[in-house]
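> only geometry, no sequence info:
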């Protein structure tokens, strides 16, 4: 769902869009919320009640990995990356692990 597709979906599904807006954390900037909202909207139909909390948790895992560099199990990261396929995050930070930093230091 490209950005234009997201906006079209929101216009055509106002009730769902309004519901999804209630999941925004007060701490989330537009830069963080808009990609996470797209993640939720893309996968909303696969997680009807009572499993909606699971979708919201997966959206936070994805956002935490992208924006804060949080690490999770390989299986979990593969799942959320597959669920987020096609979502474009502009100016996403790039994180290096301690091992990557140490390897670079040793190479000098």
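Great, that's in hand. Please read these numbers as outputs of a predicted model, since none were measured by experiment.
> going forward, measure contacts and count neighbours with C-alpha atoms only.
Will do.
> can you tell me the element residue 54 falls in?
Using DSSP states H and E, the element containing residue 54 is helix 52-68.
> that helix packs against which elements?
Using 3 or more CA pairs under 8 Å, 6 or more residues apart in numbering; DSSP states H and E, the elements in contact with helix 52-68 are helix 30-43, helix 74-83.
> could you identify which of these is most buried?
A comparison of the helices and strands packed on helix 52-68 by mean neighbour count, using mean count of other CA atoms under 10 Å, puts helix 30-43 on top with a mean of 19.
> what's next to it, contact-wise?
1, 6, 17, 20-21, 24, 55-56, 59-60, 62-63, 67, 83-84, 87-89 (CA atoms under 8 Å, 6 or more residues apart in numbering).
> list buried residues within the residues you listed.
Among the contacts of helix 30-43, those that count as buried by neighbour count (16 or more other CA atoms under 10 Å) are 1, 6, 17, 20, 24, 55-56, 59-60, 62-63, 67, 83-84, 87.
> this is the other structure I want to compare:
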């Protein structure tokens, strides 16, 4: 689902668009929200209403990893990265771990 596909879906499904927009956090920039909204929309069909909180949590894990560099266990990151496959985030920040920074400095 491309950005255009998401926009088309939201135009054609106003009620669903309004429902999904209620999941936006007040702290999310437009760029952050658009990416997380796409994550949610891509994966909604795999979760029923009782599992919606779980999907929203997974979307936050993915967004936190992409936009803030938060780290989670490898199994969880692998799952959310698979769920986000194909989502393009332009100018996403690149984070390095302390170990990567230290290794680079030691090699100088």
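Everything's here; your move. None of these values were measured; they are calculated from a predicted model.
> from the buried ones among the contacts of helix 30-43 of structure 1, which two are the most distant?
17 and 67 (23.0 Å; CA to CA).
> which residues are in contact with stretch 1-20 of structure 1?
37, 38, 40, 41, 42, 86, 87.
> angle of the helix holding residue 54 of structure 1 against helix 30-43?
Here helix 52-68 of structure 1 runs at an angle of 140 degrees relative to helix 30-43 (axes from the mean of the first three to the mean of the last three CA atoms, to 10 degrees).
> what's the average distance for helix 52-68 of structure 1 when superposed on structure 2?
Following superposition, helix 52-68 of structure 1 is found to deviate from structure 2 by 0.2 Å on average (mean CA distance after the TM-score superposition for structure 1).
> report the inter-axis angle for that helix versus helix 74-83.
Going by the same axes, to 10 degrees, helix 52-68 of structure 1 makes 90 degrees with helix 74-83.
> so what corresponds to residue 30 of structure 2 in structure 1?
Matched to structure 1 by TM-score structural alignment, residue 30 of structure 2 sits across from residue 30.
> please apply the same query to residue 104 of structure 2.
Looks like residue 104 of structure 2 aligns to residue 104 there (TM-score structural alignment).
> element containing that match, please.
Assigned by DSSP H and E, residue 104 of structure 1 falls in helix 98-106.
> if I look at residue 97 of structure 2, how far off is residue 61 of structure 2?
17 Å (CA to CA, to the nearest Å).
> pick out whichever of these two has more residues nearby.
When residue 97 of structure 2 and residue 61 are compared for neighbours, residue 61 comes out ahead with 19 against 10, by other CA atoms under 10 Å.
> counterpart of the more buried one in structure 1?
That one, residue 61 of structure 2, aligns with residue 61 by TM-score structural alignment.
> how close does the nearest residue to its match once chain neighbours are set aside get to residue 62 of structure 1?
Spatial nearest neighbour of residue 61 of structure 1, chain neighbours left out: residue 80 (7.5 Å); criterion: CA to CA, 6 or more residues apart in numbering. Counting by CA to CA, the separation of residue 80 of structure 1 from residue 62 of structure 1 is 6 Å.
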